[in-house]
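1. test case, fold it:
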Amino acid sequence: MDALPAWPKGKKLVHLDLKGAPPRIDYLHKLIGLFSGLGANGILVEYEDMFPYEGELKVLQSTQHSPYSREEVLSIQEVAKSQGLEVIPLVQTFGHMENFSPPPHPPPLSQFVLKHKSLWGLREVGHCLGTLNPHREEGVRLVEEMLRQVVELHPGSTSLHIGADEVYLLGEGEESRRWLSTPGRTVQQLFLSHVTRVAKGVREAWPNLNMIMWDDMLRGMDHDTLKGSGLVGLVQLMLWDYNPTLDVKNTVYLLERYSGAGLSELWAASAFKGSTNVHTCVTSTQRHVDNHLQWLQVAAALPEGIHMLGIALTGWQRYDHLSVLCELLPLALPSLASSLQTLTHGQFSPEAQSRVTKTLGISSVEVETMESPSSTTGDSVLFPGRRLAELVVELTAILQSEELRHFEDNMFVRGWFTPYHRQRKIVSPLIAQQLQCQAMTLLALVEQRVAMVKKEMVRLYPASTAQEWVEQHVSPVVAPLQRVLEDIRASLLEMVPQIVSASMVGQ
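-> From the prediction side, this is the model:
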């Protein structure tokens, strides 16, 4: 593929999603330095429950691990500034409000508060925890208070992202249905009325603060609706698409449509991790490079007059508050480095790849095939979190192995240790012991690697993150093997108890 023009001038923001696996502050400081060295000039920080909310909003803080302190939030900005990076905070104000709550009555519960029955009234519909009911004044006031606390703790920031993506099931709540029963009213108007109210409140409080919002809820709106939305001159739209086969023609058309309606200040949003699959553990660099190559084609095809302010490289840690952890940051740093260099060079050229491998001290841009520090000229200091990345790759390979994943499909299990045999405890002791040995060997290998992963993970993340990662990504895979071992032991105890008794000697 021929080289395209480098990404047009403007910000290259690295998105930090902190609603899962929040880095320890010293590790985060190292990452910020790396982002700068890789070519970023800003970070888009989605604090979620890691922000040190105060007063009535203290209930929003994480209960699984301590949120960052006010001093730590300020230190993030100080380190970023020293590295030439702008910090843009992101606060969700409509959708993805799973961690949103009103003041605690009674005191805070150690759970996402919108699960609490007495607070269901702040949801648009009872079974959707993410969408705020736009008709409740107390909900709007709390959004405004969230924004106030975040903005005031970011005195040097010139921009604020107000979210507003994926506002699921809007219009389906009882109050919304009543509102929509008036002829001429639409769900689009309902969305716009809430967002413009929030945005105007921000503009009144901080006249010089630029506002960014996600674009997806506006994609279906026609020219007249967009032009009369109340958002023109008020917000900057960030159009997101994380697909490696992004539709260039349609994306250019959409950007032209926004610009033609007066929403001429625009951002793009790509992804360097967290968009492959909800439970992905190991990042594919090539997939994300391909996404950025598509965005370069979009940028090259834009007509004069469209003002692209920059691009945010998103790194989602969860799809939402209630989903599992996606790839941890160390697993995605080669992807991030490669994506940034792709934007800088206009292609993922040998020169771009060389810059990545030299900067990170690795032999391959794919985290699955990078060599260990001892076999390269690089040093692990160049790649903060490298050891954890290596250990997770090794453990994931074991967990995905045919021997482990399909243990119950092996010939001896299907021939001599089926559910029929296990239920009746009629088994061949010789084969059962052979299966027991195989299963115990596999489990011992997994347990050894898990211990190494956890030890390294708690250096970079809270202990609760290590526990969650293991329970989500390891436990479900080894559970069938553990059940086989339990059934083998029960069967042998029934048929040849002396074998089981002998195996207990010395334990």
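2. contacts, neighbours, all on C-alpha from now
-> Fine.
3. burial measure for Y420, as a count.
-> Neighbourhood size, Y420 [other Cα atoms under 10 Å]: 11.
4. before we move on, what about S401?
-> Neighbour count of S401, defined by other Cα under 10 Å: 12.
5. what of L391?
-> Neighbour tally, L391, other Cα under 10 Å: 19.
6. which strand or helix spans it?
-> Per DSSP states H and E: L391 is located in helix 386-399.
7. next: H421.
-> According to DSSP H and E, H421 maps onto helix 419-424.
8. what element comes up after that helix heading to the C-terminus?
-> Assigned by DSSP H and E, the successor of helix 419-424 is helix 429-460.
9. mind giving me the packing neighbours of that following helix?
-> Counting contacts by 3 or more Cα pairs under 8 Å, 6 or more residues apart in numbering; DSSP states H and E, helix 429-460 packs against helix 386-399, helix 411-416, helix 463-473, helix 475-495.
10. any idea how far the closest residue to A40 other than its chain neighbours lies from L226?
-> In space, and not counting its chain neighbours, A40 is closest to K12: 5.1 Å by Cα to Cα, 6 or more residues apart in numbering. Distance check for K12 against L226: by Cα to Cα, to the nearest Å, it reads 27 Å.
11. which residue ranges of the chain form strands?
-> Ranges of strands in the chain, per DSSP state E, are 11-17, 42-46, 86-89, 159-161, 210-214, 236-240, 265-273, 307-315.
12. figure out which of these is closest to V113.
-> strand 42-46 (19.0 Å; Cα to Cα).
13. from the chain's centre, how far out does stretch 41-57 sit?
-> Centroid separation for stretch 41-57 versus its chain: 15 Å, with Cα atoms, centre = their mean, to the nearest Å.
14. following up with a second sequence; could you model it the same way so I can compare the two?
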Amino acid sequence: NLKNLAYNESPEKEKAKSAFSGHRIVHLDLKGAPPKVSYYKEFFPFIKTLGATGVLMEYEDMFPYSIDVSAHNAYTAGDIKEILRYANESSLEVIPLIQTFGHLEFVLKLDKFKHLREVFKYPQAICPSNNEPGVTPLIWDDNLRTLTVSELDEWRLGKLIEPVVWKYTADVEMELSPQMWSTYSVVFPAIWIASSFKGARNPDAVTNQINFYYENHKSWMKLVAKYSDKITFRGVITTGWQRFDHFSVLCELLPVSIPSLAVNLLYLSTELQNLIDISIEAQGACKCDFNLVQASHTDNHEGHCSFPGSKVFDAVNKLPHLLYALQRVKDKSSYRGWFSPYNLKHSFSSPVYVEAATNNLLVLEAKLINLEN
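-> Model (predicted):
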């Protein structure tokens, strides 16, 4: 039951939790399945009510660049202005995210820009040569973690950038050393952290497991409490990756992951710390008639929700059941023995076994078509 899902959730043993006082930024990854402009009109007020203070917009090739790198379905300049207006109406700060040193595939994959790659074979990274433009970049901190105070000071990084320390596991403290935090506390006046509400499990994940992402946020807040007397935490960016890079398949679509976003924003923005209590609040915010956390753990979504994108959420969460039923058909000996690619190629098989192998396929096909529609 739900209580068993909320492991380590005994309030009497935990210290009182306060809401995270810094920025609470929601990351929107637009490299694949970007929302329609009209979606933001519903989405921004929704996340504002859950406690978000801003959005990190990873435009990728959806931005209307003046050079030929934008996707065929990229937003127009007017679209961008409209998106920014919707964000402003919800009092959300907008931070643009431009992948450069790690994931610039959307530019460097193109023949005309191959010469800009740092290593010609790999389209991930550009070779930096231009001076910074006078803004304070937020940079993912991977390549800083092993550097010493003197090395960071040599490049004056404490005056040029603010690091975003990212980790999407259930125990972030175990993987981020005390020495790293000690170094950062000396060099950087302020630090950001990055958690995740989607897109951090498997590159082809279809559904979202809320408990996985809740444990990540819970672990981060425990670490923030530990170091807050030494470090100024400017904000938390709860990331929502759409795919692992520009060449991989989509994973955990945004509408499918809205309940996870709701749970984790409520955890960050309120004093609630028990997953059972948070799930009740999230259920109300998402206007669902079933418990979201329990359903995501069991892949049983019998019920209805009403939030921005809930129809996609309902449809996608039925898909694993249909795929499982299809796999059971394919596992039958009659299917494997008499409905193989060889049999199909040569139209050569036994009718009695073909009928046995396919008697459920038409029903499954109808259900899949219904989902698609």
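15. settle it for me: which of K12 and L226 of the first structure has more neighbours?
-> With neighbours defined as other Cα under 10 Å, K12 of the first structure and L226 compare such that K12 has more, 27 against 23.
16. and the more buried one, what pairs with it in the second structure?
-> Under the alignment by TM-score structural alignment, K12 of the first structure pairs with R24 in the second structure.
17. tell me which residues touch that match, please.
-> The contact partners of R24 of the second structure, taken as Cα atoms under 8 Å, 6 or more residues apart in numbering, are 51-54, 235-238, 265, 268-269.
18. E93 of the second structure versus that one, what's the distance?
-> R24 of the second structure is 10 Å from E93 of the second structure, by Cα to Cα.
19. now do the shared contacts for these two.
-> In contact with both R24 of the second structure and E93: 53-54, using Cα under 8 Å, 6+ apart.
20. next, the buried residues of stretch 192-210 of the first structure.
-> 192, 194-196, 198-200, 202-203, 210 (16 or more other Cα atoms under 10 Å).
21. kindly report the same for stretch 121-131 of the second structure.
-> For stretch 121-131 of the second structure, by 16+ other Cα under 10 Å, it's 123-126.
22. quick one: map E151 of the second structure onto the first structure.
-> For E151 of the second structure, the residue aligned by TM-score structural alignment is T225.
23. for L263 of the first structure, see how far away its match is.
-> 12 Å.
24. more neighbours, the two?
-> Neighbours per residue (other Cα under 10 Å) separate T225 of the first structure from L263, with L263 holding more: 22 against 15.
25. orientation of the helix holding L391 of the first structure relative to helix 429-460 in degrees?
-> 160 degrees (axes from the mean of the first three to the mean of the last three Cα atoms, to 10 degrees).
26. residues in contact with W267 of the first structure?
-> 236-239, 308-312.
27. which of those show up in the second structure as well?
-> Retained in the second structure: 236-239, 308-312, out of the contacts of W267 of the first structure (criterion both residues aligned by TM-score structural alignment, their matches' Cα atoms under 8 Å).
28. can you tell me the closest non-neighbouring residue to S428 of the first structure?
-> W416 (6.8 Å).
29. what number of residues lie near that neighbour?
-> Other residues close to W416 of the first structure by other Cα under 10 Å number 17.
30. now do the buried residues in stretch 57-76 of the second structure.
-> 57-64, 69-70, 74-75.
31. now for those: which two are most distant?
-> Spatial extent of the buried residues of stretch 57-76 of the second structure (Cα to Cα) is set by the pair M57 and V69 at 17.4 Å.
32. what distance do you get for the counterpart of I139 of the second structure in the first structure to I43 of the first structure?
-> Matched by TM-score structural alignment, I139 of the second structure corresponds to M213 in the first structure. Counting by Cα to Cα, the separation of M213 of the first structure from I43 of the first structure is 15 Å.
33. rewinding a little: buried members of the contacts of W267 of the first structure into ChimeraX, please.
-> Entered in ChimeraX, the line below selects the buried ones among these, by 16+ other Cα under 10 Å:
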select :236,237,238,239,308,309,310,311,312
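34. what's the closest of the contacts of W267 of the first structure to L481 of the first structure?
-> Nearest member of these to L481 of the first structure, counting by Cα to Cα, is A312, at 42.5 Å.
35. and the closest one, what's its match in the second structure?
-> Per TM-score structural alignment, A312 of the first structure is aligned with I237.
36. how about P89 of the first structure?
-> In the second structure, P89 of the first structure lines up with P96, judged by TM-score structural alignment.
37. also I431 of the first structure?
-> Match for I431 of the first structure (TM-score structural alignment): Y353.
38. re earlier: using a markdown table, lay out the buried residues of stretch 192-210 of the first structure together with distance to E145 of the first structure.
-> Listed next are those as a markdown table, based on distance: Cα to Cα, whole Å:
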| residue | distance to E145 of the first structure |
| --- | --- |
| L192 | 20 |
| H194 | 15 |
| V195 | 15 |
| T196 | 16 |
| V198 | 11 |
| A199 | 13 |
| K200 | 14 |
| V202 | 11 |
| R203 | 14 |
| N210 | 18 |
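39. cross the residues you listed against helices and list the overlap.
-> 192, 194-196, 198-200, 202-203 (DSSP state H).
40. how far away is the spatially closest residue to M97 of the first structure that is not a sequence neighbour from Q236 of the first structure?
-> What sits nearest to M97 of the first structure in space, not counting adjacent residues and going by Cα to Cα, 6+ apart, is G130, at 4.3 Å. Separation of G130 of the first structure from Q236 of the first structure (Cα to Cα): 23 Å.
41. same question for C326 of the first structure.
-> Taking Cα to Cα, one finds C326 of the first structure at 28 Å from Q236 of the first structure.
42. cool, P303 of the first structure as well?
-> Distance of P303 of the first structure to Q236 of the first structure, computed by Cα to Cα: 18 Å.
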